[in-house]
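**Student:** here is my input; please provide its structure:
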Amino acid sequence: MDFNNLIEFLKALNSNNSKEWMDANRKWYKEVRSEFVEWLDHMNVTLAGIDEEYYDTPGKKGINRINNNLMFHPNKPIYKDHFGAGLDKRPFTGDFYVEIGIERCIMAGGFWRPDSTTLKSIRDAIDYDGDELQKIIDRKSFKKVFGGLYEDSKLIKAPKGFSNTHQHIELLRNKTFAVAHEFSTNEVFMDNFDRKVIDVYRKMLPFRRYLNKAVSVA
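**Tutor:** Presented below is the predicted three-dimensional model:
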């Protein structure tokens, strides 16, 4: 896809973040959104070809709205400075998130501050088999791509029902179980960008599968 067109649109929108500007440039927005959806469709087919458990997620189903949620964040601009989407979006699991923005491009996955029921399921899985998760995040290839778990606030003490002396207490204290890899915007324009997305997806897969198994209702 022509990511140059997408980035130029986002730059212009960011400089004129108003409904009036968007209404005047609706044709441009629809063109860029359509191109992004087509790229998502391409990645959807590509990722399904390398992962037998992949959940079919067409671009129109995966793409997020470009409007910010002003009900919960009234001080944010009307529109986002990026296009975002979720792929491999099986219900009640953590998807593979893609964000293309002005300053950066992010590939992420897992659970960002999940609800209490989901969080308890993840912690129960760690209590039962935390060694497996620790082994995944300790791999050199994993650390090279993601560094470690996404940095977020943690509990000061052990969560309810767990001991402060638990062998995996550092994992249990997390409120967020997610990882992210950041690209520069320039990398998006390179011929091998799709291959980089695929590589990040592959490296993240064991982590996401561990979490998705933990929260599975099956």
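**Student:** C-alpha only now, for contacts and for neighbours.
**Tutor:** Fine.
**Student:** touching the one helix or strand Ile137 maps to from outside, list them.
**Tutor:** Applying DSSP states H and E as the criterion places Ile137 in helix 116-138. With C-alpha atoms under 8 Å, 6 or more residues apart in numbering as the test, helix 116-138 has contacts from 113, 142-143, 148-149, 168, 171-172, 175, 206-207, 210-211, 214-215.
**Student:** after that helix, which helix or strand is next?
**Tutor:** Assigned by DSSP H and E, the successor of helix 116-138 is helix 140-146.
**Student:** how many neighbouring residues does the closest residue to Glu103 other than its chain neighbours have?
**Tutor:** With C-alpha to C-alpha, 6 or more residues apart in numbering as the criterion, Glu103 has its nearest non-adjacent residue at 6.1 Å, and that residue is Thr185. Thr185 has 18 neighbouring residues, counting by other C-alpha atoms under 10 Å.
**Student:** and for comparison, fold this next one:
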Amino acid sequence: MRIYPETFTFLKDIADNNNREWFMAHKDEHDRAKENVIEFAGELIKELSKVDPNLDASLDPKKAVLRIYRDIRFSPDKTPYKNNFGIGKLTSGKNVMHIGYYMHVQPGASFIAGGSWMPENDQLKKIRQEIDYNADALKAVVDEPEFKQLFGEFRKQEQLKTVPQGYSADNENIGLLKLKSFVAEHSFTDKEMMTEGIVQKIATICSKLYPLNVFLKNAVS
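**Tutor:** This next block holds a predicted model:
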């Protein structure tokens, strides 16, 4: 299973023609591209469930593929359609809806991500508390050489400009405690995404994300 060239072509075209008239005239192309991504999501769910036993292998891939329609109600950008397909709802267990995996399919910008993006305040407090109590467990994951090679420096995500309440600036783990998100991502070229075996490659990479999700899940449970 792979992403077909026609899917990337559709996404490139809608980026250049982001209006309802063009979309309705090319709806068949959208439907074929979406079906490709749904099939891709089905294989990805199957492979990820082998890596992460907490991920529901029976998840309907149709429900995992996000809508292409943008929510423009509160956005200054009024273009109606996304120029990508997202595969979400790949959560790492029950009651941890913000901890899991996300697959992004976009020409020149495809990636797999894991962890927790901008957790809500109650979860954020629990994660910071776990870091304060058990930072060595997280550092053993994110400072591991292969993790850094695949995902880069974990601490270079967006951080608070000030010290979080309840912690001191001289805390040895302040770089982790100031994080607003706890996400790692790995990018893929279009050529990689269009090559057979890419789903298995993504799953192998996610095996390195799994320990991060375990740490976060334990923190909020």
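**Student:** where does the TM-score land?
**Tutor:** Superposed pair, TM-score by TM-score structural alignment, normalised by the length of the first structure: 0.91. Supporting alignment: 216 aligned residues with a C-alpha RMSD of 1.7 Å.
**Student:** what does the residue nearest to Glu103 of the first structure align to in the second structure?
**Tutor:** Counting by TM-score structural alignment, Thr185 of the first structure corresponds to Asp190 in the second structure.
**Student:** which residue ranges of the first structure form helices?
**Tutor:** 3-15, 19-24, 26-50, 59-62, 116-138, 140-146, 169-172, 185-188, 193-215 (DSSP state H).
**Student:** kindly reformat those as JSON lines containing distance to Gly94 of the first structure.
**Tutor:** Shown next, in JSON lines, are the helices of the first structure (distance: least, C-alpha to C-alpha, whole Å):
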{"stretch": "helix 3-15", "distance to Gly94 of the first structure": "26"}
{"stretch": "helix 19-24", "distance to Gly94 of the first structure": "32"}
{"stretch": "helix 26-50", "distance to Gly94 of the first structure": "16"}
{"stretch": "helix 59-62", "distance to Gly94 of the first structure": "13"}
{"stretch": "helix 116-138", "distance to Gly94 of the first structure": "11"}
{"stretch": "helix 140-146", "distance to Gly94 of the first structure": "16"}
{"stretch": "helix 169-172", "distance to Gly94 of the first structure": "18"}
{"stretch": "helix 185-188", "distance to Gly94 of the first structure": "24"}
{"stretch": "helix 193-215", "distance to Gly94 of the first structure": "6"}
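**Student:** tell me which of those sits nearest to Gly109 of the first structure.
**Tutor:** helix 193-215 (6.8 Å; C-alpha to C-alpha).
**Student:** ok, average deviation of that closest one from the second structure?
**Tutor:** Its aligned residues in the second structure lie a mean 1.2 Å from helix 193-215 of the first structure after superposition (mean C-alpha distance after the TM-score superposition for the first structure).
**Student:** packing partners for that helix?
**Tutor:** Helix 193-215 of the first structure sits against strand 104-111, helix 116-138, helix 140-146, with contacts defined as 3 or more C-alpha pairs under 8 Å, 6 or more residues apart in numbering; DSSP states H and E.
**Student:** point out the most buried one among these.
**Tutor:** strand 104-111 (a mean of 21; mean count of other C-alpha atoms under 10 Å).
**Student:** that older thread, where in the second structure does the helix holding Ile137 of the first structure fall?
**Tutor:** Using TM-score structural alignment, helix 116-138 of the first structure pairs with 121-143 in the second structure.
**Student:** what's the spacing between the nearest residue to Phe189 of the first structure once chain neighbours are set aside and Ala24 of the first structure?
**Tutor:** Excluding the flanking residues, the one nearest Phe189 of the first structure by C-alpha to C-alpha, 6+ apart is Phe3, at 6.5 Å. According to C-alpha to C-alpha, to the nearest Å, Phe3 of the first structure stands 21 Å off from Ala24 of the first structure.
**Student:** neighbour count: those two, which is higher?
**Tutor:** Phe3 (18 against 10).
**Student:** flag every buried residue along stretch 181-193 of the second structure.
**Tutor:** 181-186, 188, 190, 193 (16 or more other C-alpha atoms under 10 Å).
**Student:** nearest to Lys89 of the second structure, of the residues you listed?
**Tutor:** Closest to Lys89 of the second structure, out of all of these and judged by C-alpha to C-alpha, is Val183, at 15.4 Å.
**Student:** skipping adjacent residues, who's closest to the closest one in space?
**Tutor:** Nearest one to Val183 of the second structure, counting by C-alpha to C-alpha, 6+ apart, is Gly115 at 4.5 Å.
**Student:** one more: Leu66 of the second structure?
**Tutor:** Excluding the flanking residues, the one nearest Leu66 of the second structure by C-alpha to C-alpha, 6+ apart is Gly86, at 5.3 Å.
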